[in-house]
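Undergrad: I would like the atomic coordinates for the input below:
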Amino acid sequence: MHLENFIDHTLLRPTATGKDIIQLCTEALNYNFYGVCINGCHLPLAKDLLKDSKVKLVSVVGFPLGSMSTKAKVNEAMVYMEQGAHELDMVLNVGWLRSGDYMAVQEEIRQVKEVVGNNVLKVILETCYLTDTEIITACKLAVNAKADFVKTSTGFGPRGASIEDVILMKKAAGNRIKIKASGGIKDAVTVQNYIDLGVARIGTSSGVAIVVNQN
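TA: Take a look at the predicted model:
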């Protein structure tokens, strides 16, 4: 299996420089990664570097905490779509979810999806902060709001993806929404394990090492 077809080659460190983004995009082109996942301020540079290629531009909204206003997330999404993003990964409002304010969570996702339109919206659950019941609820809200993916983690929480989380998300979402696993994924065996569970995308900063050592 060509693991590179599943990978969003990721660099979300706040200290990332233009030189770092150039390296990321060069690697994405050289290894045929599905996409690059970057902070919004780097979209114009990455768009120029990846023009005329098949590599998708993926950026993040409400990152990494998810606790800003809905209006702020919607406006951020609008700007990034205008700058050429193909896909957006937005952080769910964990505080609202844990408070039981489910309609606010769903409506926020719906409004961002409205901006994203026919492009892909992934909802980051940040599963490390959630109970099993909350993970299931979050998946259902994302489905109801017409998001395209649910995603495990930002990579900035106390832990990243886990097999247990993905199994739970798959059970909750079924085939109604896709799953992206991210956070702490560093080797080809782990990637393959997630793909075998039905994960459609992998977010990792270790993409080069993964594809080089996949055989």
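Undergrad: From here on, just use CA atoms for contacts and neighbour counts.
TA: OK.
Undergrad: Return the residues in contact with Phe63.
TA: Met90, Val91, Thr154 (Cα atoms under 8 Å, 6 or more residues apart in numbering).
Undergrad: swap that for Leu92, please
TA: Contacts for Leu92 were tallied using Cα under 8 Å, 6+ apart; they are Gly66, Ser67, Val105, Ile109, Val123, Ile124, Leu125, Glu126.
Undergrad: show me where the chain has helices.
TA: 18-31, 43-50, 70-82, 94-99, 102-116, 132-144, 163-173, 188-196, 207-212 (DSSP state H).
Undergrad: Pull the contacting residues for the most centrally placed residue in the chain.
TA: Compute the mean C-alpha point of the chain, and by Cα atoms, centre = their mean the closest residue is Asp89, 4.2 Å away. Applying Cα under 8 Å, 6+ apart to Asp89 gives the contacts Val58, Ser59, Val60, Val61, Leu121, Lys122, Val123, Ile124.
Undergrad: quick one: contacts for the third one?
TA: Val60 sits next to Cys37, Ile38, Asn39, Gly40, Leu88, Asp89, Met90, Val91 when contact means Cα under 8 Å, 6+ apart.
Undergrad: Let me have those in TSV, adding distance to Thr26 as columns.
TA: Output for these, formatted as TSV (distance: Cα to Cα, whole Å):
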residue	distance to Thr26
Cys37	13
Ile38	14
Asn39	17
Gly40	18
Leu88	21
Asp89	22
Met90	25
Val91	27
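Undergrad: which other residues reach stretch 119-133?
TA: Residues contacting stretch 119-133 (Cα under 8 Å, 6+ apart): 86-92, 94, 98, 109, 113, 135, 138, 142, 147-154, 157-161, 165, 168, 180.
Undergrad: one more to line up against the first:
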Amino acid sequence: MNISQFIDYAVHKDSVEKEDIIALCNNAEQNNFYSVTIPSSFVSFAKQLLKGTSVKICAIIGSPLGNDSTNSKISEAKKAIQEGAFEIDMTINLSALKKKNYIAVLRDVNDVKLAIGHTVLKACIEITQLSKNEIIKSCEICLDTNVDYIKTSNTFVRNSATLTAVKIIRKTVREGLKIKASGDIKDYETAIKYLDAGAERIGTSSIIEIKEHSRLLNNSKIYKQYLESKNKTNLTTKKETSFI
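TA: Next up, the predicted model:
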């Protein structure tokens, strides 16, 4: 089991240039990360750089506070998908959430998901801006839509991912949604802790070393789940083979 396939690699900068995207894509390819998370304006450029690799592209829209109109988010998402984005990372409307205009938040997320169809949608709730009750409410709203992931926050926000928040999200959504823990995750040990807490994807701007950590991985919850899943698959295969 290699945790590199849990990693969404991003740039830790407010202002991103082409040189940053080149370095990002090169590092992602060399380390076999699952995807690069980039501003939607760079999707076409990144697609050229990643041609022939297995690294996927996740386009950021509606960042940083999600206050763009729904139509604007839909337009940006559709264009990104046409240019090569495999996933969409959208910030929910935090202003509307703060004002308890929950219907507006739900419609915003739901309309974007309907517009992009089967494309994976990650709803970023930006936990640094929310109270515990607001985190729970945003999770409940996301459950009522067809989003695929709840993302804790933008990668460039410091101290934005917390184990407590991931546990709150997991307790709220149970198995209904996947979780992306993002921001200030810089090493292998921390990444494993988030995966064990319930995250299925890690957003980071650091090149997390994946070597020489076999003992830590073997003792982790995520590795035990991986082994259980692998064993179930093998048993199913054996049963199907016995009927042939």
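Undergrad: What subset of the contacts of stretch 119-133 of structure 1 is buried?
TA: With neighbours counted using 16 or more other Cα atoms under 10 Å, these contain these buried positions: 86-92, 94, 109, 113, 135, 138, 142, 147-154, 160-161, 165, 168, 180.
Undergrad: can you tell me which helix in structure 2 is longest?
TA: Max-length helix for structure 2 by DSSP H is helix 221-242.
Undergrad: Pull up the aligned stretch in structure 1 for that one.
TA: With TM-score structural alignment applied, helix 221-242 of structure 2 matches no range in structure 1.
Undergrad: got the angle for that helix vs helix 188-197?
TA: 60 degrees (axes from the mean of the first three to the mean of the last three Cα atoms, to 10 degrees).
Undergrad: Ile21 of structure 1 and Gly40 touch, don't they?
TA: No. Look at Ile21 of structure 1 against Gly40 with Cα atoms under 8 Å: they stay out of range, at 11.7 Å.
Undergrad: Just send the helices of structure 1 back as TSV, with distance to Met1 of structure 1 too.
TA: Shown next, in TSV, are the helices of structure 1 (distance: least, Cα to Cα, whole Å):
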stretch	distance to Met1 of structure 1
helix 18-31	14
helix 43-50	24
helix 70-82	31
helix 94-99	35
helix 102-116	30
helix 132-144	28
helix 163-173	20
helix 188-196	9
helix 207-212	10
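Undergrad: Quick one, which of those gets closest to Phe6 of structure 1.
TA: Closest to Phe6 of structure 1 of the helices of structure 1 is helix 188-196 (Cα to Cα; 8.5 Å).
Undergrad: other SSEs contacting the closest one?
TA: Applying 3 or more Cα pairs under 8 Å, 6 or more residues apart in numbering; DSSP states H and E, one finds that helix 188-196 of structure 1 contacts no other helix or strand.
Undergrad: That one: average distance to aligned residues in structure 2?
TA: By mean Cα distance after the TM-score superposition for structure 1, the fitted helix 188-196 of structure 1 averages 0.5 Å away from its aligned residues in structure 2.
Undergrad: Let me know how buried Ala10 of structure 2 is, in neighbour terms.
TA: By the criterion of other Cα atoms under 10 Å, Ala10 of structure 2 has 27 neighbours.
Undergrad: ditto for Gln111 of structure 1
TA: 17.
Undergrad: go on, Thr128 of structure 2?
TA: Quick note: Thr128 of structure 2 (other Cα under 10 Å) scores 17 neighbours.
Undergrad: same check, this time on Pro39 of structure 2
TA: 20.
Undergrad: again with Ser99 of structure 1
TA: 8.
Undergrad: check contacts around the nearest residue to Ile109 of structure 1 once chain neighbours are set aside.
TA: Nearest residue to Ile109 of structure 1, sequence neighbours excluded (Cα to Cα, 6 or more residues apart in numbering): Ala145, at 5.9 Å. Counting by Cα under 8 Å, 6+ apart, Ala145 of structure 1 touches Gln106, Glu107, Ile109, Arg110, Lys113.
Undergrad: Next one: the nearest residue to the fourth one once chain neighbours are set aside from Cys139 of structure 1, what distance?
TA: Setting aside the residues directly before and after it, Arg110 of structure 1 is nearest to Ala145 in space (Cα to Cα, 6+ apart), at 4.6 Å. Counting by Cα to Cα, to the nearest Å, the gap between Ala145 of structure 1 and Cys139 of structure 1 amounts to 10 Å.
Undergrad: swap in Ile21 of structure 1?
TA: 32 Å.
Undergrad: What is the burial count for Asp48 of structure 1?
TA: Neighbours around Asp48 of structure 1, by other Cα under 10 Å: 11.
Undergrad: and the counterpart of Phe45 of structure 2 in structure 1, how many neighbours?
TA: Aligning on TM-score structural alignment places Phe45 of structure 2 opposite Leu45 in structure 1. If you count neighbours by other Cα under 10 Å, Leu45 of structure 1 ends up with 13.
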